[in-house]
Structure formats: C-alpha cells, structure tokens
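Visitor: here is a sequence together with a model predicted from it:
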Amino acid sequence: MWVIKSVSRESDTYTIRNMVGGTYMSLTGSATNGTAIVGSQQAGDNQKWIIKKGTRSDMTYSRIQNKGNRSFIDLAGGAGANGTKVLGWQSTWDDSNTNQRWNFSSQSLTSAEVRTALDANPYLRSDFKSFVSDGMYLILSQARYQEIWRNSGLQSRRWREEVFDCDDFSFVYKGEVGKWGDSQFKATGFGILCGIMFGSSKQGAHAYNWMVKSGNHANIEFFEPQDNTFKDDPGYSAYFGVY
C-alpha cells in the first residue's frame, strides 16, 4: 500500500510513499528507457509524480509521469509475475500502451467521509456528538481487527465494575490498534480507524468500538472488545463517539 499525497501549489502532482518502508517512489535523473524506479528518501522532483486519467476513450485508468525527467511508470513487459520490475519509460499522455495504465483502489477515508458514514447509521441518536483526532484514516478488514484483538491480551481480561469495565476495554483496544499501526508502518500522515462509542438502552449504558466496513466504505460496523465480535446492530443508541 502507498500514501499518495498532493504537492502544494503543483497541479496534478503527488508524492507516492510506501506505507511499510516509509520511502518515496523515486526515479533517478536519467530519462533513459528502462531506468529503475526505486524507494528513496524525499529530495526533489524525482520523487514527484503527475497523475492524470487516460486521454483516450477509456477513462477508467490513470497514467503516472515523473516530474523530474517526464518518464512514465511502466510495468516491464506487461508481465503479471510477482517481482516484475517497474521502470521509467518515455511516452505520451495519449499512448495506448497498457503497461503504463494504472488503477487506484482507495483504502482510506477522510474524517469528513467517515462522518458521512456515521450520519447514515440508524443506531446513533439525533443529538450524537463526536470528537475527531486525525484527518485521514486507513480502513482495515474485519480479519485484521480481530487479529489485533487476539494479540492484545484482552482475552485474558475480565469485566470488573469501575476497575476495568466496558469503557476500559474500548480504550485499551483502540490503543492496541494504534500500537499495531506504529509497529507496522514507517510512513506517517494517516491514522487507523478505530472509534469508541458510548450508547444507552433500556438496559443501561455501554461503551464499544466502531469502524467503517472495508468492503464499501459507506457503512459502519460495531465491535465488542470484550469478546472480539462484530455487529451491525450494537443494541444501543450512541450519544457520543471519538475517532
């Protein structure tokens, strides 16, 4: 996965940073066809990329051109094997070469997009209030969230009134998600979505976690940190949340 960030005051221009390694996609100063694209620390125009939609009838793909030497990102030979090199290649924006066509799949949401998903959920009260701490959020799969829980030590904890009850489970789990991200990724500029909600029902009050579904990014789901389960209906109407 990559963090794609726009460059201030430069139209259609971005940096492309590897999330795990933290280095930026870079092309050396050479414009020679076949020049290797590598990861390096941010330095200048060789780490800046112009990203635009195709100019032919097929507008579903994008092309990526290096700002420094104007070469395009090319998948060597169009091969589909793991380890195929990605190279710089001279071309034009209307070239039909499929080796230089790229599609992007967003794995993140802005805080405003997360709020839109929240507002559409029926299990929030009309007076629901929330506190936002980050501007961009990575959305994980259910399987990943559950793996983090299994490695958190929470399964050995038991509910104890006031001492370690539902809100403590929720805050500790949110912290564990953050710790996992800190260990996994060297890139910065994003948070990992794991919210906390406080809700009420006729039976009483409860605290639990929530996330946006990784499939469509349009709906939220609820997570019980006491037993590692997901629910579409938490059984409570939320009046306050953080994320």
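Guide: Looks like it came in fine.

Visitor: from here on, contacts and neighbour counts on C-alpha atoms
Guide: Will do.

Visitor: do I have it right that Gly189 meets Met136?
Guide: Yes. Assessed by C-alpha atoms under 8 Å, Gly189 is found in contact with Met136 at 7.3 Å.

Visitor: put this next to the previous one:
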Amino acid sequence: MWQWRIVGNGGYTKIQNVASGTFLDLFTGTSMPGIQVQGWARSASESQDWFLRRVSRSDVEIREILARDTHNAANFQGFRQDLLYLVLPKSVRDAIYVKSGLKNMKDRGQLFDSDDYAFFLKVEVAKWGVNTLLADDFGILWGVMFGQKGNHGLAYNFYLNENLDNIMFFDPYTGDEKVDMEYKAYLAVY
C-alpha cells in the first residue's frame, strides 16, 4: 500500500511518497491532458505543485447541513446508507441528466410521477458511478427528498453546493438547480 504525505507549498501542495521520499511530478514537466506522473526529487518546479480541493463530506457533516437547512419541516427525517459521500461537479451532473432522457419524458400522472423521476435519476447517478469511478466504499450524494406545500407533495433530488456547505435542490422534471424548491421537506433518502 502506498502512503503519501501532503506538504504545504503556498497555495499549493506537494505530494510525497513516504517510502521513496520522491514527489509526484508531471513527466517531462509538461502539463498536457493525459500526461503521466512520476516520482522525482523535490524541486521548485511548478510541475510538482498540486491544487487539492475537497469533493466529499462525511455522513455526520451532511446530517449537520441538513439539520440547519431552513427548507425542512419540523418532523424532517433523513435516512442514509454510506459513511462518506462524493459530491459530483455540475458538468457531470448535467451530463448524467441529459443522458437519462428525463427532460424529454412526458409526465404519466401516477404511473410515472415526481418520485419516479427523482429515483430514476438517483439510479442513473449510481450507474454512472459504477461505470466511471474505480474505487469503492463511498457513496455519491444524490439524494431524494419528499416535500409538502399545502396539500401538494413533490419528490426531488438534492446534493451539496460547490462549497459543500449548503443543500442544493434539483428538479428532475426540468433539469434546473434551485436553492429553494418552495416545499417543506419531511423525508430524505441518500
């Protein structure tokens, strides 16, 4: 098993292999798409500078974010399955939605309504993860929420914003991201 040490370097980091003492470096020092990386002695080269951005949250952190969300009803309940969740970038979310075909699907009343749209899209996200990600033991945060507005109920998807500190809603009927679905959520599955 490889072990890595993350070494601060201004606004960037250097990534050091603990066993060999070498640093992750771009092969030949060039930054072309698809270029290989190699272990190399530490240098001041920009080809050893990496920008790391967090793209996941733990179950505990997500529950804390959900607990302070103002769109939840007093009786809100959340059910989760995993301990760590990856939050997909917008470009990936958009591509999955387009590929799903939901935008062109006609509402079929109770036969295929909001909860079917939301769960269908959750399955499409999971299929993308299985086919694309080469690691295990984490989930993808693409939840399903059930909300109420007056006598009308609606199911929709949710995930975290780019800063990973607030809930974003996704309308599977339209493909629109929203900061407010105008419903009070009473149940979330993620």
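Guide: Received the coordinates, thanks. In this text the structure is predicted, and so the values were computed from the model without any measurement.

Visitor: returning to what we had before: Gly189 and Met136 of the first structure: which has the busier surroundings?
Guide: Set side by side, Gly189 of the first structure and Met136 show unequal neighbour counts under other C-alpha atoms under 10 Å, the larger going to Met136 at 18 against 11.

Visitor: the second structure: which residue goes with the more buried one?
Guide: Superposed on the second structure with TM-score structural alignment, Met136 of the first structure falls opposite Leu84.

Visitor: its match touches Gly139, doesn't it?
Guide: Yes. With contact defined as C-alpha under 8 Å, Leu84 of the second structure reaches Gly139; the gap is 6.1 Å.

Visitor: report the central residue of the first structure.
Guide: Geometric centre of the first structure, nearest residue: Leu138, 2.5 Å, by C-alpha atoms, centre = their mean.

Visitor: now do the contacts for it.
Guide: By C-alpha atoms under 8 Å, 6 or more residues apart in numbering, the residues touching Leu138 of the first structure are 107-109, 190-193.

Visitor: now Leu141 of the second structure
Guide: 85-88, 158-160, 190.

Visitor: closest one of the contacts of Leu138 of the first structure to Ala79 of the first structure?
Guide: Gln107 (24.9 Å; C-alpha to C-alpha).

Visitor: so what's the residue count around the counterpart of the closest one in the second structure?
Guide: For Gln107 of the first structure, the equivalent position in the second structure is taken to be Val55, counting by TM-score structural alignment. Taking other C-alpha under 10 Å as the neighbour definition, Val55 of the second structure ends up with a count of 14.

Visitor: try Arg53 of the second structure
Guide: Residue neighbour count, defined by other C-alpha under 10 Å, stands at 7 for Arg53 of the second structure.

Visitor: repeat for Lys149 of the second structure
Guide: Other residues near Lys149 of the second structure come to 12 when the count uses other C-alpha under 10 Å.

Visitor: Trp142 of the second structure pairs with which position in the first structure?
Guide: Using TM-score structural alignment, Trp142 of the second structure pairs with Cys194 in the first structure.

Visitor: need the contact list for its match.
Guide: 174, 177, 209-211, 243.

Visitor: please repeat the previous calculation with a cut-off of 7 Å.
Guide: Applying C-alpha atoms under 7 Å, 6 or more residues apart in numbering to Cys194 of the first structure gives the contacts 174, 209-211, 243.

Visitor: which of these also appear as contacts in the second structure?
Guide: Shared with the second structure under both residues aligned by TM-score structural alignment, their matches' C-alpha atoms under 7 Å, the contacts from the contacts of Cys194 of the first structure are 174, 209-211, 243.

Visitor: now these as TSV including secondary structure, distance to Gly181 of the first structure and neighbour count?
Guide: Putting these into TSV (DSSP: H, G, I helix; E, B strand; the rest coil; distance: C-alpha to C-alpha, whole Å; neighbours: other C-alpha atoms under 10 Å) gives the following:
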residue	secondary structure	distance to Gly181 of the first structure	neighbour count
Lys174	helix	11	21
Asn209	strand	17	26
Trp210	strand	17	26
Met211	strand	15	26
Tyr243	coil	15	22
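
Visitor: farthest pair within these?
Guide: Of all pairs drawn from those, the one with the longest distance (C-alpha to C-alpha) is Lys174 and Met211, at 10.7 Å.

Visitor: shared neighbours, these two?
Guide: Residues touching both Lys174 of the first structure and Met211 (C-alpha under 7 Å, 6+ apart): 194-195.

Visitor: what lines up against Arg125 of the first structure once you look at the second structure?
Guide: In the second structure, Arg125 of the first structure lines up with Ala73, judged by TM-score structural alignment.
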